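**Student:** my questions are about this predicted structure, shown below with the sequence.
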Amino acid sequence: MKNILVSIIMPVYNNEKYLSGAIESVLNQTHKNIELLILDDGSTDSSLSIIENYAMHNKNIRLVSRDNKGVANSIDELLKYVKGDYIARMDGDDYSFPDRIEKQLKYLKENSDVGLVGSFVEVELTDYKNKDDVKLCEDIFNFKIDDKNSSIKFLNGHRMCHGTFMCRAKIFEEVKYNINLNSSEDLDFIFNLISKNFKVGIIEKRFYLNRVDSEFVHKQKYLNEKYNEEILKSKLKFLQSYIKNREVCIVGKSKYSNTLYKILKNNNIKIGDSIIYEYTNDKFADLGKSYIFIVDKCNYEHIRDSLITQGKNDLYDFIFI
């Protein structure tokens, strides 16, 4: 296994503060047969010169530099230079623990049906300190999945930290990153993988330090409409095969129920007569074969139990989104 080449792709944009640490964490991996492909996406700080210095002294580092086009486009560009049979993601302001690549490669070798594996993360806030916000982020990224619930977990709001992604290079023959997305490119990519019958795994150990700022945390707490809309569109695209020709109903009220309603309308999906804010078993019985979107987090368990007693199934008939 030590002879297997792993290609690590690192998009960089203005990461000068943490960039050296990120690169060093790759060079110090216990699995030594690696190539590090770095794309500087039009940085305006000293990131480019930092990368140039490392590339000058390390023959396994390749630098690509260009004007700013965004993360998804950067990944798409870096994939053109990959030589390894396995590809790992890495962000320019994060840190991979020394045995990360070794352990993820071992997992993929032992689980031939898995196309992509991530890991748990340790979260560090870069511009302030708040234990509750660290826990909020770690709860989003650190979750258990299995073959039956992976898509449900991602639809419910969990996100695998994209910097922990490691996958087989061959999956890119069937699945590509959507370069037009700004907020949900990683989630959209995972949904596309699952749709193509690739399995997704998570190692329940922390192999990665994920640095996030107050802007990221704010988005998780108070989703703005633009960020919200892109994520919901990715989820809805994945759910089309379950909704089929059924009309849909939105149960509950949240800060993004109106955005969901608008997206459904714009996609010409038939919506039931009303959005149900108060729910009883009688009202659920009236929904018939409708596909149900649950947007009420506080009462989700109660709503879910009521639907299951009526013979409805999670994902196939309803989803908390």
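**Tutor:** That came in fine, so what should we check first?
**Student:** for the rest of this, base every contact and every neighbour count on C-alpha atoms.
**Tutor:** Noted.
**Student:** relative to its centroid, which residue of the chain is most remote?
**Tutor:** residue 282 (37.3 Å; Cα atoms, centre = their mean).
**Student:** for that residue, give its distance to residue 300.
**Tutor:** Using Cα to Cα, to the nearest Å, residue 282 is found at 17 Å from residue 300.
**Student:** likewise residue 197?
**Tutor:** Computed as Cα to Cα, the residue 197 to residue 300 distance reads 28 Å.
**Student:** just the buried residues of stretch 22-32, please?
**Tutor:** For stretch 22-32, burial by neighbour count (16 or more other Cα atoms under 10 Å) applies to 22, 23, 25, 26, 27, 29, 31, 32.
**Student:** likewise for stretch 118-130?
**Tutor:** 118, 119, 120, 121, 122, 123, 124, 125.
**Student:** again, but for stretch 192-212
**Tutor:** Buried residues in stretch 192-212, counting neighbours by 16+ other Cα under 10 Å, are found at 192-194, 198-203, 206-212.
**Student:** what sits up against it?
**Tutor:** 93-100, 104, 113-126, 142-147, 150-151, 161, 163-164, 174-175, 190, 238 (Cα atoms under 8 Å, 6 or more residues apart in numbering).
**Student:** residue 3 belongs to a strand, doesn't it?
**Tutor:** No - under DSSP: H, G, I helix; E, B strand; the rest coil, residue 3 sits outside any strand and is assigned coil.
**Student:** use this one as the comparison:
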Amino acid sequence: MPNPKVSVVMPCYNHEDYVEKAILSVLNQSYKNIELIVIDDGSKDGSPKLIEALANQYGFKFIVQENQGVCKTLNRAIQEFSSGEYIAVLASDDYWDSNKIEKQVACLSTLDTSEFCYTQAVEFDSESGRELRVFPKKLMVGNVLNKIFVRQHVPAGSIMFSRKLFDKLNGFDERLKEEDWDFVIRAAAETEFSAIKEPLFFYRSHALNTMKSRPRRQIFHDKAKILSKNYSLVSPHIWLFSVILHFFYDHMLSILKR
């Protein structure tokens, strides 16, 4: 298909200050065959009113629901409201470069063996706008399962994948907190990865980021669930190395932050 439709799914929860920039970064993409689906997941601030006004102005799909969490929201948006051949996910406090989707569609269209594409990302400070880092420095392509299992190197807001892959994986696992890493691991077991060495995704660092507000012990516990669940996908020595590495990394971070 020369001009495939891309469904962009954006869950929102209490991001009144950021969601408009996120939405406009999708609507201003150079690639035009895009459908945007925004789901407000029970926000308590002014997000629903703001998004509704933008939806009326620009004509994208907007759904309001009681709070269900990220995983259920993503699955519902993709399964019930989207129709694109490709799917991309963007958090409502982040945003994209205007050429992101066009470059990813071009990349996937030339690779018969890949149904998953990601890009580099820029992490920036929300208050000052200062660039904190560009990541990952080294991009993994092809068969990346072992590397992905040992360490998550894929910025979640940069990924684009085929609907065929999403259906094959039965979507995001609603039992887990680290749903993006689990999804990426399972995707890597099914398809080769492609990547664009260019920061096309902008990750906002602020106090309300989920990863920043959760205790390190809880993060490791959630990671351990994913490693245990996906044990059969890799060799025993890769699994053991990953467990040790994650425990050491999270334990050292907790010590440094005391």
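**Tutor:** Perfect, thanks for sending it. Keep in mind that what you see is a predicted model, and the values were worked out from it rather than measured.
**Student:** can you calculate the TM-score here?
**Tutor:** The TM-score (TM-score structural alignment, normalised by the length of the second structure) is 0.84; 248 aligned residues with a Cα RMSD of 3.1 Å.
**Student:** before we move on, back to that, list only buried entries from the contacts of stretch 192-212 of the first structure.
**Tutor:** 93-100, 104, 114-125, 142-143, 145, 150-151, 161, 163-164, 175, 190, 238.
**Student:** in what helix or strand does the spatially closest residue to residue 234 of the second structure that is not a sequence neighbour lie?
**Tutor:** Counting by Cα to Cα, 6 or more residues apart in numbering, residue 234 of the second structure lies nearest to residue 146, which is 6.7 Å off, once chain neighbours are set aside. Per DSSP states H and E, residue 146 of the second structure falls inside helix 145-150.
**Student:** so that helix corresponds to what in the first structure?
**Tutor:** Residues 151-156 of the first structure are matched to helix 145-150 of the second structure when aligned by TM-score structural alignment.
**Student:** at which residues are the helices of the second structure located?
**Tutor:** Under the criterion DSSP state H, helices of the second structure are mapped to 19-27, 47-58, 70-76, 100-109, 145-150, 163-168, 179-188, 210-213, 216-229, 236-256.
**Student:** so which of these is nearest residue 134 of the second structure?
**Tutor:** helix 100-109 (15.6 Å; Cα to Cα).
**Student:** now do that closest one: which elements does it pack against?
**Tutor:** Here helix 100-109 of the second structure touches strand 114-125, strand 192-205, going by 3 or more Cα pairs under 8 Å, 6 or more residues apart in numbering; DSSP states H and E.
**Student:** would CSV of those with distance to residue 65 of the second structure be doable?
**Tutor:** Below are these laid out as CSV (distance: least, Cα to Cα, whole Å):
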stretch, distance to residue 65 of the second structure
strand 114-125, 29
strand 192-205, 25
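**Student:** coming back round to it: out of the helices of the second structure, nearest to residue 132 of the second structure?
**Tutor:** helix 210-213 (15.1 Å).
**Student:** what sits up against that closest one?
**Tutor:** 207, 219.
**Student:** what do you get if the cut-off is 10 Å, keeping everything else the same?
**Tutor:** The contact list for helix 210-213 of the second structure, computed with Cα atoms under 10 Å, 6 or more residues apart in numbering, reads 178, 205, 206, 207, 219.
**Student:** centre of the chain to that helix, how far?
**Tutor:** The chain centre lies 15 Å from the centre of helix 210-213 of the second structure; the measure is Cα atoms, centre = their mean, to the nearest Å.
**Student:** need the counterpart of residue 292 of the first structure in the second structure.
**Tutor:** In the second structure, residue 292 of the first structure lands on no residue (TM-score structural alignment).
**Student:** can you get me a residue count around the closest residue to residue 292 of the first structure other than its chain neighbours?
**Tutor:** In space, and not counting its chain neighbours, residue 292 of the first structure is closest to residue 318: 4.4 Å by Cα to Cα, 6+ apart. Neighbour count of residue 318 of the first structure, defined by other Cα atoms under 10 Å: 23.
**Student:** same check on residue 58 of the second structure?
**Tutor:** The tally of other residues near residue 58 of the second structure (other Cα under 10 Å) stands at 11.
**Student:** and residue 266 of the first structure, by the same measure?
**Tutor:** As a burial measure, residue 266 of the first structure scores 9 neighbours (other Cα under 10 Å).
**Student:** any idea how far residue 229 of the first structure is from it?
**Tutor:** Residue 266 of the first structure sits 12 Å away from residue 229 of the first structure, going by Cα to Cα.
**Student:** name the residues contacting each of these two.
**Tutor:** Common contacts of residue 266 of the first structure and residue 229 (Cα under 10 Å, 6+ apart): residue 260.
**Student:** before we move on, back to that, just the closest of the buried residues of stretch 22-32 of the first structure to residue 233 of the first structure, please.
**Tutor:** Among those, residue 22 lies closest to residue 233 of the first structure (Cα to Cα), at 32.3 Å.
**Student:** with adjacent residues omitted, what lies nearest to the closest one?
**Tutor:** Residue 22 of the first structure sits nearest to residue 95 (Cα to Cα, 6+ apart), 4.9 Å away.
**Student:** what about the residue nearest to residue 234 of the second structure, distance to residue 231 of the second structure?
**Tutor:** Noted for residue 146 of the second structure: a distance of 11 Å to residue 231 of the second structure, by Cα to Cα.
**Student:** got any residues that touch both of those two?
**Tutor:** Residues within reach of residue 146 of the second structure and of residue 231 at once, by Cα under 10 Å, 6+ apart, are 238, 239.
**Student:** map residue 231 of the second structure across to the first structure for me.
**Tutor:** In the first structure, residue 231 of the second structure lines up with residue 239, judged by TM-score structural alignment.
**Student:** can you report how many residues neighbour that match?
**Tutor:** Per other Cα under 10 Å, the neighbour tally for residue 239 of the first structure reads 18.
**Student:** next one: residue 112 of the second structure
**Tutor:** Counted with other Cα under 10 Å, the neighbours of residue 112 of the second structure add up to 8.
**Student:** what do you get for residue 257 of the first structure?
**Tutor:** Residue 257 of the first structure has 19 neighbouring residues, counting by other Cα under 10 Å.
**Student:** next: residue 296 of the first structure.
**Tutor:** If we define neighbours as other Cα under 10 Å, then residue 296 of the first structure has 19 of them.
**Student:** please name the nearest non-neighbouring residue to it.
**Tutor:** Leaving aside its sequence neighbours, residue 296 of the first structure sits nearest to residue 252 (Cα to Cα, 6+ apart; 4.8 Å).
**Student:** try residue 151 of the second structure
**Tutor:** Closest residue in space to residue 151 of the second structure, ignoring its immediate chain neighbours: residue 242 at 7.3 Å, by Cα to Cα, 6+ apart.
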